[in-house]
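Trainee: Okay, sequence plus prediction incoming.
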Amino acid sequence: MDKNEFLTVDEIIELTGFKKQSCQCEALTANGFSYAKDAEGRPKLTWTHVNAVLNGQINVVAYENERPNFGAI
């Protein structure tokens, strides 16, 4: 995967509207984006994933229903 495929810090701020990492993660999750965190806790996601969510290629509602209920554990 090309390193430039990942959103930059500034692009994530623009996408989420937040500078604080925890707020970025909350906004991403609330809008159906999957991400990983780097060693410093910043969310990392690819343009391929962002475009798939924005173009409706990923069914966010179905995905939400497939997540485990960790609160039940």
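Mentor: Happy to help now that I have it.
Trainee: Going by C-alpha atoms from here, please, whenever you check contacts or count neighbours.
Mentor: Will do.
Trainee: quick one, what contacts C25?
Mentor: When contacts are counted by C-alpha atoms under 8 Å, 6 or more residues apart in numbering, C25 is found next to P43.
Trainee: how close does it sit to A36?
Mentor: Summarising the geometry, the distance separating C25 from A36, computed by C-alpha to C-alpha, to the nearest Å, is 10 Å.
Trainee: same check, this time on I13
Mentor: Using C-alpha to C-alpha, I13 is found at 16 Å from A36.
Trainee: Use this one as the comparison:
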Amino acid sequence: MKNEHDILSPDELVQLTGHQYKSRQCQWLNEAGIWYKKRRDGSPSTTWYHIAHPLAYRQFSTEQKLDEPNFSAM
């Protein structure tokens, strides 16, 4: 069973993107809004979490600072 923190294998990346070439995989991930890190060999590395939660669909709050507690919730 896959964990959301598991890194996709090279075969899974080919299956997901439909591309064998690393550069085309990166392009596909960029267009889909999926975060990845490029490895030294140029291949993308990402987790199942990032596949299920693309950056474009995440909600970020710019109003609340992360280092400060939410006092209004108390």
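Mentor: Cool, got the structure. Small disclaimer: the values here were computed from a predicted structure and weren't measured.
Trainee: Overlay the chains and give the TM-score.
Mentor: Overall, the chain-to-chain superposition scores 0.66 on the TM-score scale (TM-score structural alignment, normalised by the length of the first structure); 56 aligned residues with a C-alpha RMSD of 2.4 Å.
Trainee: one step back: joint contacts of C25 and A36 of the first structure?
Mentor: Jointly contacting C25 of the first structure and A36 under the rule C-alpha under 8 Å, 6+ apart are P43.
Trainee: where exactly do the strands run in the first structure?
Mentor: Using DSSP state E, the strands of the first structure run over 36-37, 43-44.
Trainee: T46 of the second structure: what's its closest spatial neighbour, skipping adjacent residues?
Mentor: Spatially, and ignoring its direct neighbours in sequence, T46 of the second structure is nearest to Y36 (4.7 Å; C-alpha to C-alpha, 6 or more residues apart in numbering).
Trainee: so the one you found touches S43, yeah?
Mentor: No. The pair formed by Y36 of the second structure and S43 falls short of the contact definition of C-alpha atoms under 8 Å, at 9.6 Å.
Trainee: ok, which stretches of the second structure are helices?
Mentor: Counting by DSSP state H, residue ranges of the helices within the second structure are 10-17, 22-32, 48-52.
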